[in-house]
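[1] here is a sequence with its predicted model. Questions after.
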Amino acid sequence: MVRHYQIEGRVQGVGFRWFVHREAAELGLRGWVRNTTAGHVEAVAAGSADQIDVLEVALHKGSRGSRVDRVHIHDLQDSEAEDLKAFVIEGAF
């Protein structure tokens, strides 16, 4: 299962990407998370339905200091996961 997420709210500058990375890595998901220029966070995650369900609960809850107003979820084709490696934060230095 592969899903794309756009998370809206106070999710930049509060450690939200690191939170998503930790949750996804602990679950063994593949994919990435990054900030958008619009002030949101987006992510792509690939794994089993159970792993994805657990991640989605975490995304709605958010990290300490964040405020999640909305999570947009889009299913992607399984083929989108072919090039995904271990979960990473894109754009982090």
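    Arrived safely.
[2] use CA for all of it now, contacts and neighbours both
    Will do.
[3] name the nearest residue to K85, ignoring sequence neighbours.
    With sequence-adjacent residues excluded and distances taken as Cα to Cα, 6 or more residues apart in numbering, K85 is closest to R30, at 5.4 Å.
[4] that should have said V88, apologies.
    According to Cα to Cα, 6+ apart, the nearest residue to V88 is W32 (4.7 Å).
[5] try this one next to it:
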Amino acid sequence: MSKRVFPFLFHHLQQQSPLKPLQISFKVEGTVQGVNFRSFTAEKAQSLSLTGFVKNANDGSVVGEAQGSSSNLDKFVQHLNMGPRAASVSKVDQKDIETKEGEGGFEQ
């Protein structure tokens, strides 16, 4: 496919490449602190080979970033919407952010 003939499509396909990692930031609201949500999140991220972090926020939410393949990030966000058994998730916000080179592991 020629970059000159289809520049927008070429750029879009590059963005969607399964080999190119994507990164999201996320915020989970509801009853998500004191219910092992961070451990749950880290476990799910590690099982999906994602890198990043999760932490408690001062407003009672849980926030973080995750980097990996598009399909694994989609699965990860599904897990965030469910949460661990003791949690009650009312809202999950996510947005695409710039990837970070050399990131390894998932911290909590």
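    That came through, no problem. Remember, it's a predicted structure, so these values are computed and weren't measured experimentally.
[6] rewinding a little: the residue nearest to K85 of structure 1 -> structure 2?
    Alignment note (TM-score structural alignment): R30 of structure 1 maps to T51 of structure 2.
[7] structure 2: helices as residue ranges?
    Defined through DSSP state H, the helices belonging to structure 2, from first to last, are 7-15, 37-47, 70-82.
[8] winner for burial among those helices?
    Of the helices of structure 2, the one with the most neighbours on average (mean count of other Cα atoms under 10 Å) is helix 37-47, at a mean of 19.
[9] and that helix, how far from structure 1 on average?
    In the superposition with structure 1, the average deviation recorded for helix 37-47 of structure 2 is 0.3 Å (mean Cα distance after the TM-score superposition for structure 1).
[10] so what's S61 of structure 2 up against?
    When the contact criterion is Cα atoms under 8 Å, 6 or more residues apart in numbering, the partners of S61 of structure 2 are 27-33.
[11] return the residues in contact with S88 of structure 2.
    If a contact means Cα under 8 Å, 6+ apart, then S88 of structure 2 has 30-32 as its contacts.
[12] circling back: pull the contacting residues for the residue nearest to K85 of structure 1.
    For R30 of structure 1, the residues meeting the contact criterion (Cα under 8 Å, 6+ apart) are 24, 45-47, 81, 84-87.
[13] mind picking the two most distant members of the residues you listed?
    Of all pairs drawn from these, the one with the longest distance (Cα to Cα) is A24 and A81, at 14.6 Å.
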